[in-house]
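1. everything below, folded, please.
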Amino acid sequence: MAGLDTKSTLMDSVSTGTKGRGFLRSLLARERVRQTLLLYGSDIGLIILTFGTGILNSRFLGPTQYGVYAFVITVVEAVMLFAGFGFPAAGARVVSLAKTRHDEQAIQGALVAIALMMGLCISLVLAAATPLIQVVFHTQEKSWLLIASLLCTLAPLQAILTQACLGANRIGILATLNILPKALYLLGGLGMVVWAHLTAKTALMLYFGGSLASCLLALIALRIRFDQVRSLTREVTAEVKRYGFKAYLGGIADTSTYKLNNLLIAGYVDTNWLGFYSIASTMVSPMVRFSIALSNSAYRSLGQKKSINKKLFMANGAFLVASAILIAAVVRPFITIVLTRQFLPAVGLVYVLLATAFFQGMYQPINAFLCAHGKGRELRSISLVVCAVNLIISLALIPRLGAYGAAIGSSMAKCCELLGNIHYYRKITRQSCSSS
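-> Sure, this is the predicted structure:
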């Protein structure tokens, strides 16, 4: 009898294992799941590569050269933040509405033409403004500013190609655009360290080369067509006026306010706590990145639906809760082992920012739905309200609570953003139901 019981138990275990593997295979067979995991994997890879390039630059450039490199990259990133003028978001929506693959490629061609013109104009303006920048930032490095103007020629193209891939649901190319520039830079930088000497100028050349190679690869993979560029440019411009520029203004307000938190922490407390806040933000960022990856993989289909599938909400919420529990459990030993006990003050900030990440992750599918439906006015309204809430709470709490005030303010602002997204989502879905 004991032998029969053992045999039965083994057979049950094998059966359970087979069913589990079958469920896993069926889950991975779904395109949405594969795309989400691919995008999320590229995001996590980007975090690792960014950490690696940071070590490479600080170790082999030295303080002076690294300072010059960081200044130029800061200028480029500032341009990337402000340079879109709503064209990337509008382009993603126009591409997502294309009826055929040929139309999709033609729209992408018009977007590339727009991006190249924008990049050229931005580069010329930045080069012309070099004397003014030298006065404002007290730098005499004119050649570095000219290099920055060269790097900025690709900023609009990178942003527009990313959104064009999003609208076309070309998630593989999107993941490649996400991770390849950093990977190429790291490989090139290691090569320079081994066979030559890494300087700020060679590092910036590697940065430009990685960005250029990624853009060229995306252009080849997308097989864009320059058909009817003029008429399609007018169509994209009309969408910018209707939707893109409104969403752009909201995004600028949102991003600028959260950047202000860092300045307030440095001003009212000190740079040590700014470092702790930065570490805590990095620790919780994988939560939000999954939600963004899930929402991006669903972007194109959301534009053709009247509501969001409940399974999408449930999958997103389940991951956020599970990852929050995991991060809360491992954060203290992880920081102790990897960063040493000197950075343990960041642990308390992580616990507060987990709420921020949860709220931010929960509204990502709704935000993608609003973007896919071109609700620029609604997105702008949400961002302006959240901007005001975050600014008021941060100014009230940071002088009293320091970095914890910034973390609490971020959590409350993201909660307001979640409520704003839910409000407009319900309003739009009710209108869709009543019209049908």
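
2. please count neighbours and contacts with C-alpha atoms only from this point.
-> OK.

3. against Ala372, how distant is Ala98?
-> Here Ala98 is placed at a distance of 13 Å from Ala372 (Cα to Cα, to the nearest Å).

4. which of these two has more residues huddled nearby?
-> For Ala98 versus Ala372, neighbours defined as other Cα atoms under 10 Å are more numerous around Ala372 (26 against 16).

5. how about this one, so we can line them up?
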Amino acid sequence: MNIDKDTIKKIVTLYGSTFIGVGLGFAISVFNTRVLGKEAFGDFKFIETVFRFLASLVSVGIFISITRMLAIAKSKIYTHRLIGFFVIALAIAGAIGVILLLIFSFVEPIWFSGNLGHIFRQYSFLIFAILGSIALREILKGLNKIYTLSVLNAVPAILYLVIAYSFNLKNPLHLEDILLLFYGLQLLFLIVIIIKLKPKFDIKKSLVKDVIHENNTNGKPIYYGSLAGVATAHIVGFSLSYYIDNTQVGFFTLAMTVCSPLIMIPSVLGTVLFKKFANFDYIPKKVIIFSILATVLALIVFYVFIERVFLLFYSEDFTPAIDISKILIFGFLLHGFGDLINRFLGANGKGKLLRNSAFVVGIVNVLGYTILVKYFGVTGAIVTKIFASATYLFMMYYYYTKFIKKNKYV
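-> The predicted structure follows:
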């Protein structure tokens, strides 16, 4: 596989914006922890967990299906109609998400100690920002609009830091202010980018049939797998809140934020090459070698600087997240390599294989984040994350080897 100059530019651009986005995410977490303190920051992360969990429930695989259809679309008019279908699906899924949030808002004070029901009711509409951002990143991947994806990774975060910092100088920001400003900006950018994609809403019956067929054969199996793999990963926020408190949710999710750069290296390559992967029978060796070398280098840098950087930016109240990060990082390393293979299999329409692997990972998540967290607290959550990531990589590699062996004889 020869990688042309345009692809190299897109890889460099997305890597640059992704790492800028990671740096901005780090800066945002520093700002939010200092403004909110450990208790309110934990509440903020618990709210995010609920929003993201419900967002993962309502898509039913449609966005994944549209992503692959965009990657192989042959005409511009068909592409723009697919984007129109995406907008309609997003509106319906978001409305369902709002209803689920309203229901949860009355349950939360009974099951959890945060007493945050009024916030879920008042800001339920922000699920459009979370669901839309996740879905739009998939759509842009299918369209191979890497530069737009790069803007989405960085610009909303920059604006949030500038605006939030300016406001906080005059009047201290509270949990609700940060929630509205952070996700309100994402919602604004979501709307602007969708408009620029020029969706067409004269949806033909043939297109609807195409989407339904793709969803039944590829998108829905991946969705079921996502419920098992991705959605169950959010259980840790619920279990830590239920068995301990939201402060521990804050520590654990902060550690995940600190560790997240290691997952980006192979994952970004998979995103940029997604469209090309649809026409290849294997992942090129140069892609795998680059991913391994870059990830090992990043791991070394992480261990050299993690403690001093953390203590430089965060208050001492959040130091428990350091020890969590030093172990949790291995889970992110394993997951990143799994994501690279996932992108390849997804581009080749192997949704059922991704679903099957996610079911196995989901079982690990459910058992670990309930039983282990109950008896071992945060330590149980760390062990679960690492074991689940190792299981994910093993399953991806297993199905990948089966795929390439089969294609040798096709």
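
6. which residue ranges of the stretch 301-410 of structure 2 form strands?
-> Applying DSSP state E, counting those that start in this stretch to the stretch 301-410 of structure 2 gives no strands.

7. all the helices of it, in order from the start?
-> 320-347, 351-367, 373-376, 378-407 (DSSP state H, counting those that start in this stretch).

8. for the ones you listed, which one sits closest to Ile288 of structure 2?
-> For the helices of the stretch 301-410 of structure 2, distance to Ile288 of structure 2 was read as Cα to Cα. The smallest value, 8.7 Å, belongs to helix 320-347.

9. just checking, Leu372 of structure 2 touches Ala381?
-> Yes - look at Leu372 of structure 2 against Ala381 with Cα atoms under 8 Å: they come within range, at 6.8 Å.

10. distance to Ile83 of structure 2 for the helices of the stretch 301-410 of structure 2 - can I get that in CSV?
-> Listed next are these as CSV, based on distance: least, Cα to Cα, whole Å:
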stretch, distance to Ile83 of structure 2
helix 320-347, 18
helix 351-367, 21
helix 373-376, 42
helix 378-407, 30
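
11. nearest to Gly23 of structure 2, out of these?
-> When those are compared (using Cα to Cα), the closest one is helix 320-347, at 16.2 Å.

12. give me the angle between the closest one and helix 351-367.
-> 160 degrees (axes from the mean of the first three to the mean of the last three Cα atoms, to 10 degrees).

13. list the helices and strands whatever helix or strand Pro63 of structure 1 lives in packs on?
-> If you go by DSSP states H and E, Pro63 of structure 1 is part of helix 62-82. Applying 3 or more Cα pairs under 8 Å, 6 or more residues apart in numbering; DSSP states H and E, one finds that helix 62-82 of structure 1 makes contact with helix 142-151, helix 155-168, helix 200-222.

14. what's the mean distance for the first one versus structure 2?
-> On the superposed models, the aligned residues of structure 2 are on average 3.7 Å from helix 142-151 of structure 1, with distances taken as mean Cα distance after the TM-score superposition for structure 1.

15. repeat for the last one
-> With both structures laid over each other, helix 200-222 of structure 1 and its partner residues in structure 2 are 3.0 Å apart on average (mean Cα distance after the TM-score superposition for structure 1).

16. C-terminal to that helix, what's the next element?
-> Using DSSP H and E, the first helix or strand after helix 200-222 of structure 1 is helix 229-239.

17. cool, and the second one?
-> Toward the C-terminal end, the helix or strand that comes next after helix 155-168 of structure 1 (DSSP H and E) is helix 171-195.

18. tell me the buried residues in that following helix?
-> Within helix 171-195 of structure 1, the residues scored as buried using 16 or more other Cα atoms under 10 Å are 171-186, 188-190, 192.
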